[in-house]
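A.B. asks: sequence-free structure coming up:
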């Protein structure tokens, strides 16, 4: 058992799903939804969509997952991870951020801060779920900024459920509508990465244009 576990790539959604199934969805989404440093490098979007595809896969080779298990694991991981990230941010998040030397992490935290201030708590908490990198730091940043616990909890549940379930169901639909798509998960993951980074790229282009 040690050999296969050591061969698992924790940054690869396909590798994690093949080895751990729905449990990978729970653990990765939990970490990616609010745990600074650790969750920052884990796949989120690139895990949920392929997981949905594998739920709809036929009887061919490869892992096959249960839709209800994946949906429950995705929702629980998204909600619990964000809530823990919020609590950690409120009780020591600034110190953790000050000690990190990762420029991408600092940049993502700044974007999360700007998102909360620009759009208000409720809208930013929901929209932030759909933006890579920001998704991981938004909960701790909300804790640092003193967002009311009730407000954060209600809207992070709304955003977490919308994000996680929509991606799983989109993958499930693709898996049923496109025969054999489970054989092209690498291409699908690549497309998800490009689409998920598009908001950040467009935002960066808009800033450079403003100058």
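C.D. replies: It's in. Keep in mind that this is a model prediction, so the values were computed, not measured. Residues are numbered from 1 along each chain as shown.
A.B. asks: Going by C-alpha atoms from here, please, whenever you check contacts or count neighbours.
C.D. replies: Fine.
A.B. asks: Pull out the buried residues from the longest helix seen in the chain.
C.D. replies: When the chain is parsed with DSSP state H, its longest helix is helix 149-177. For helix 149-177, burial by neighbour count (16 or more other Cα atoms under 10 Å) applies to 152-153, 155-169, 171-176.
A.B. asks: again, but for stretch 193-207
C.D. replies: Neighbour count says stretch 193-207 has 193, 196, 200 buried, by 16+ other Cα under 10 Å.
A.B. asks: where along this structure do the strands fall?
C.D. replies: Read by DSSP state E, the chain holds no strands at all.
A.B. asks: another one to put next to it:
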């Protein structure tokens, strides 16, 4: 907390939050900690020597969240179906698109608002809106509401909770907990991959044993 509120790093807090929000919402990069980042920004703004003013942070985050979605929408309009043929990479999986499409089909236009609060879906929702050539005025109207509720709402929530005595007195522990929760999905994914790797060598052995035990005809 000293580094983020007293050292030169406090000048990087606002730019860092805005850049990460834009990358997650506008540049198809789904694994960044959007919700926890906004909450932490509000938490920091509530400290005694805040690295960022809440009256600057809330409108700035809301605007960048809106701008990110607009960028992703026009990416979808521009490259269209090519996205569906994109090969899997470390940060992009085809099932992200199919899951977002199913979410979109289920909830319709209100998906633009709801998706803001769903990791990964919020990254690809505006792209799919662009691919499907959703009416732009409808998209903008819902997107403004979503940006305010998500970008502004979660930040303000962190700010007011940051003024609660218990949270203010244990802010370092809570900050570390937020960081841990943010990286927990990655830890789980890596653990599953390692467990699957450990199980793979046993499969041929099981098949060999089954073949050996099979009665001859």
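C.D. replies: Everything's here; your move. Keep in mind that what you see is a predicted model, and the values were worked out from it rather than measured.
A.B. asks: What would you report as the TM-score here?
C.D. replies: The TM-score (TM-score structural alignment, normalised by the length of structure 1) is 0.74; 173 aligned residues with a Cα RMSD of 2.2 Å.
A.B. asks: Which neighbouring elements make contact with the longest helix of structure 1?
C.D. replies: helix 45-56, helix 67-90, helix 121-127 (3 or more Cα pairs under 8 Å, 6 or more residues apart in numbering; DSSP states H and E).
A.B. asks: got TSV for the ones you listed, with mean neighbour count too?
C.D. replies: Shown next, in TSV, are these (neighbours: other Cα atoms under 10 Å):
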stretch	mean neighbour count
helix 45-56	28
helix 67-90	23
helix 121-127	20
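A.B. asks: For residue 112 of structure 1, which of those is the nearest?
C.D. replies: helix 121-127 (8.3 Å; Cα to Cα).
A.B. asks: Distance to residue 145 of structure 1 added to the helices and strands packed on helix 149-177 of structure 1, as JSON lines?
C.D. replies: Converted to JSON lines, those look like this (distance: least, Cα to Cα, whole Å):
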{"stretch": "helix 45-56", "distance to residue 145 of structure 1": "26"}
{"stretch": "helix 67-90", "distance to residue 145 of structure 1": "8"}
{"stretch": "helix 121-127", "distance to residue 145 of structure 1": "10"}
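A.B. asks: Among the ones you listed, which comes closest to residue 184 of structure 1?
C.D. replies: Among these, if distance is taken as Cα to Cα, the winner is helix 45-56, at 9.8 Å.
A.B. asks: So which other helices or strands are in contact with the closest one?
C.D. replies: helix 13-20, helix 22-32, helix 67-90, helix 149-177, helix 185-210.
A.B. asks: Under the alignment, what does residue 131 of structure 1 map to in structure 2?
C.D. replies: Correspondence of residue 131 of structure 1 to structure 2, assessed by TM-score structural alignment: residue 118.
A.B. asks: Let me know how buried that match is, in neighbour terms.
C.D. replies: 13 (other Cα atoms under 10 Å).
A.B. asks: how near is residue 71 of structure 1 to residue 57 of structure 1?
C.D. replies: Plainly put, residue 71 of structure 1 is 16 Å away from residue 57 of structure 1 if you go by Cα to Cα, to the nearest Å.
A.B. asks: How far does the longest helix of structure 1 sit from its chain's centre?
C.D. replies: Relative to its chain's centre, helix 149-177 of structure 1 lies at 10 Å (Cα atoms, centre = their mean, to the nearest Å).
A.B. asks: For residue 26 of structure 1, find the nearest of the helices and strands packed on helix 149-177 of structure 1.
C.D. replies: Using Cα to Cα, the nearest of these to residue 26 of structure 1 is helix 67-90, at 4.5 Å.
A.B. asks: hang on, the earlier thing: between the helices and strands packed on helix 149-177 of structure 1, which gets nearest to residue 115 of structure 1?
C.D. replies: By Cα to Cα (comparing all of these), the closest turns out to be helix 121-127, at 5.7 Å.
A.B. asks: List of residues touching that closest one?
C.D. replies: The contact list for helix 121-127 of structure 1, computed with Cα atoms under 8 Å, 6 or more residues apart in numbering, reads 115-116, 138-139, 147, 151-152, 155-156, 158-160.
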